[in-house]
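# the sequence and its predicted three-dimensional model are supplied below.
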Amino acid sequence: MAVQRQDQDRSSPGGQGWERFGARVRVARENLGRSLDEVAEAAVVSSHMLAAIEAGEEAPGRRVVECLDRDFSACGVLLDAWARVFISARLADGMPVDRLEGDAAQVRIYDPFAVPEPFRTPEYAAALDRSASPMRRAPADDRGVRRLLRADHAPPYFRVVLDEAALHRPVGTPEITREQLRRLRSLIDKDHIALHVLPAAGPGHPCPRGGFRLLTFSPHHALAFNPHAFGPGQLITDADRVHGYTDLFSALLAEALPEHASAALLADAIGRETPRAITAGPPGDPLIATTSAADPAALARP
């Protein structure tokens, strides 16, 4: 998402925002009588990097700040201070939302129409692009999936709510849809990804207007994001509006199925999409018919 660039002292390491944060780290360390080496070891960084953080010359990542906050018994205060500077600096730099997600502690996603962007296979993403822009052919972009699973990256905790229809809506070819569902099934086996399906047979829909995301960086700092069919979408920073989206996600979660039931529904959707080979005639008959479990009429044909 492109955001107008602001003054350097708010947008980059070495500016006043990071200098104030670094000074706060230094004061907390000195008040505890700790050396740079002692604190650096607890935060799993070098003493040189910690000195650069304290001088405002280095912008630390969330995991380092979480270690510092825990080591200083700051109860989230230091993490809040980091999140305030981080969000301001990154928005001033025009950082897109998909890169902001990497430093969030939690990402909550609601998508009523399709498997959400961070979990799409390249083929599934390309098929969605083609359906939205039938006159234009854009290459698939799998950066979200690769970044999500990168070995050297500590991903956020993802909690995803999908409408049941998104599991059954064909996108591209049947094979593309099938592979996407299998991909989603493999991803939700990971500890940091939780899937909840909003059943089609449920009561009135809590959010009939479209999908959104919530990016939480610290106990008191979060952003909301509304994706658009074209363009970068709308990033929401106003605290009252973000709180409204937080309440809305809670309402969606209350109506959605728990994780184990959602996984079972996903497995059922994969089963319906998976072609199965059946044999006709006596044992050893070479006649083999390939059909889909989603087509009971085909199974009944002679």
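In hand now; what should we look at? Bear in mind the structure is a predicted one, so any value in this text is a computation, not a measurement.
# from here on, contacts and neighbour counts on C-alpha atoms
Will do.
# which parts of the protein are strands?
Counting by DSSP state E, residue ranges of the strands within the chain are 106-111, 157-163, 193-198, 212-218, 221-226, 234-236, 275-279, 288-292.
# now Val115. Nearest residue, chain neighbours left out?
With CA to CA, 6 or more residues apart in numbering as the criterion, Val115 has its nearest non-adjacent residue at 6.5 Å, and that residue is Ala166.
# what about the one you found, neighbour count?
Taking other CA atoms under 10 Å as the criterion, the count of residues near Ala166 is 17.
# need the contact list for it.
By CA atoms under 8 Å, 6 or more residues apart in numbering, the contact set of Ala166 is 112-115.
# what's the answer for Leu148, then?
With CA under 8 Å, 6+ apart, Leu148 has these contacts: 102, 118, 155.
# next one: the second one from Ala194, what distance?
Put plainly, it is Pro118. Using CA to CA, to the nearest Å, Pro118 is found at 13 Å from Ala194.
# got any residues that touch both of the two?
Between them, Pro118 and Ala194 share no contacting residue, judged by CA under 8 Å, 6+ apart.
# the stretch 101-250 of the chain: helices as residue ranges?
Listed in chain order, the helices of the stretch 101-250 of the chain (DSSP state H, counting those that start in this stretch) span residues 122-132, 143-148, 164-168, 174-187, 239-255.
# got another, please set it beside the one above:
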Amino acid sequence: MVLARDIDPSASPLDYYSYELRRLREEAGLKQAELGAIIFCTGSLIGMVENGRRVPTRDFSERLDAALGTGGVFSRLVGLVLRSQLPTWFQAFAELEVRATNISSFQPQLVYGLLQTEAYARAVLHAGWGQNLDEAVAARLERQRILGRERPPFVWVVLDEAVLHRPFGSHEIMRGQLDRLLEFQDRREVRIQILPFSAGQHPATVGAFTVLRFDGDPDVVYAESYGSAHVKANPETARDCAHRYDHLQAAALSVEESAALIARVREERYGDPHQVDGRALA
């Protein structure tokens, strides 16, 4: 049994979640083990969440709502909880990303976070020496929920060709990630272009950047470095980055040509080693 500790519900989204879980569980007359049995987890897990020692997942939250008849309280809270697990310097951008109507991003090193698979995200975060890996992965995947909204933002991403060749994790993880990129061909609100090596010099050699646009608010530019981030709403900076992004799009392959290159790299670099000319090896 996890020993109870005092929780201040105003301290953080996680503390508020923990406080409400204990309150509603006790109101329902259930012990931790009894609630755990209902939602197919251990009573100790319930205790750790109630004590703020374990960050809840979305699946866990949805099962809580069903078991306690909360009307979706925990499913609504978990988004705030997971966002609070993002690095402090990234949280301001994540909040803006949720409100953006248009997202334009250039990424020379990695697949943009909104387009990552869970396995690729885990490999990227692990390579960055991230702590609390499970929570970090869950928080990154939570960001992707904006793509499933009734009115998702329009997302246009330019990836340097190097992103396709730089492996994070196993070949299987990279195959899965490139498959994910190809799946977005059928999403009219998501466009992916590849800046090929043959493009040579380009106007974004300083690094990755993202331009967010909003209805009725100024554009915002986001860029980051080690352990810090820069979110700027300066009109001159926004115009400069938008101009650079236009040049990147012009130099990049078309959406269709980009998909063909992704598919080719997927087969040539990360194809199944147990297959030769499409035939399985014994």
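Received it, and whenever you're ready, just let me know what you need. Here the structure is a predicted model, which means the values were calculated and not measured.
# could I get the helices of the stretch 101-250 of the first structure as a markdown table with distance to Ser47 of the first structure?
As requested, these are exported to a markdown table (distance: least, CA to CA, whole Å):
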| stretch | distance to Ser47 of the first structure |
| --- | --- |
| helix 122-132 | 41 |
| helix 143-148 | 28 |
| helix 164-168 | 49 |
| helix 174-187 | 36 |
| helix 239-255 | 36 |
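# and the ones you listed: which comes nearest Ala92 of the first structure?
Proximity of the helices of the stretch 101-250 of the first structure to Ala92 of the first structure was assessed by CA to CA; the nearest stretch is helix 239-255, lying at 18.0 Å.
# can you list the buried residues in that closest one?
Taking 16 or more other CA atoms under 10 Å as the neighbour-count basis, helix 239-255 of the first structure is seen to contain the buried residues 242, 245-246, 248-249, 252-253, 255.
# in the second structure, what residues pair with it?
Per TM-score structural alignment, the counterpart of helix 239-255 of the first structure in the second structure is residues 235-251.
# distance from that stretch to the middle of the chain?
Averaging C-alpha coordinates over stretch 235-251 of the second structure and over its chain gives two centres that are 24 Å apart (CA atoms, centre = their mean, to the nearest Å).
# can you find the partner of Leu178 of the second structure in the first structure?
Matched to the first structure by TM-score structural alignment, Leu178 of the second structure sits across from Leu181.
# what about its match, how many neighbours?
By other CA under 10 Å, the residues close to Leu181 of the first structure number 25.
# sorry, back to before: show me what the residue nearest to Val115 of the first structure lines up with in the second structure.
Checking with TM-score structural alignment, Ala166 of the first structure has Val163 as its match.
# residue contacts, Gly148 of the second structure?
Under the criterion of CA under 8 Å, 6+ apart, Gly148 of the second structure has no contact partners.
# from Asp215 of the second structure, how far off is it?
19 Å.
# check contacts around Asp98 of the first structure.
In this structure, Asp98 of the first structure makes contact with Gly144, judged by CA under 8 Å, 6+ apart.
# gap between the aligned residue in the second structure for it and Ser258 of the second structure?
Structural alignment places Asp98 of the first structure opposite Ala94 in the second structure (criterion: TM-score structural alignment). In this view, Ala94 of the second structure and Ser258 of the second structure are 27 Å apart by CA to CA.
# hmm, Phe225 and Phe212 of the first structure touching each other?
Yes - because the distance of 5.6 Å satisfies CA atoms under 8 Å, Phe212 of the first structure is recorded as touching Phe225.
# more neighbours: which of the two?
Phe212 (23 against 20).
# not counting its neighbours along the chain, what's nearest the more buried one?
With sequence-adjacent residues excluded and distances taken as CA to CA, 6+ apart, Phe212 of the first structure is closest to Asn226, at 4.8 Å.
# map the one you found across to the second structure for me.
So Asn226 of the first structure corresponds to Ala223, using TM-score structural alignment.
# need the contact list for its match.
For Ala223 of the second structure, the residues meeting the contact criterion (CA under 8 Å, 6+ apart) are 208-210, 229-231.
# of those - the most surrounded one?
Neighbour count (other CA under 10 Å) singles out Thr210 as the most crowded of those, with 25 neighbours.
# surely that one meets Ser104?
Yes - between Thr210 of the second structure and Ser104 a contact is recorded at 5.6 Å, counting by CA under 8 Å.
# Pro196 of the second structure and Glu27 of the second structure, how far apart?
Counting by CA to CA, the gap from Pro196 of the second structure to Glu27 of the second structure is 60 Å.
# settle it for me: which of the two has more neighbours?
Pro196 (16 against 10).
# counterpart of that one over in the first structure?
With TM-score structural alignment as the criterion, the equivalent of Pro196 of the second structure in the first structure is Pro199.
# residues touching His168 of the first structure, list them.
Applying CA under 8 Å, 6+ apart, the residues contacting His168 of the first structure are Ala269.
# go on, the one 10 residues further on?
Applying CA under 8 Å, 6+ apart, one finds that Arg178 of the first structure lies in contact with 270, 273-274.
# swap in Leu115 of the second structure?
144, 180-181.
# how about residues contacting stretch 182-197 of the second structure?
Stretch 182-197 of the second structure is touched from outside by 152-162, 181, 248-249, 251-255, 258-259, 262-263, with contacts defined as CA under 8 Å, 6+ apart.
# mind redoing it with 7 Å?
Contacts with stretch 182-197 of the second structure, where a contact means CA atoms under 7 Å, 6 or more residues apart in numbering, come from 154-161, 251-255, 258-259.
# ok, now stretch 209-216 of the second structure?
100-106, 219-223.
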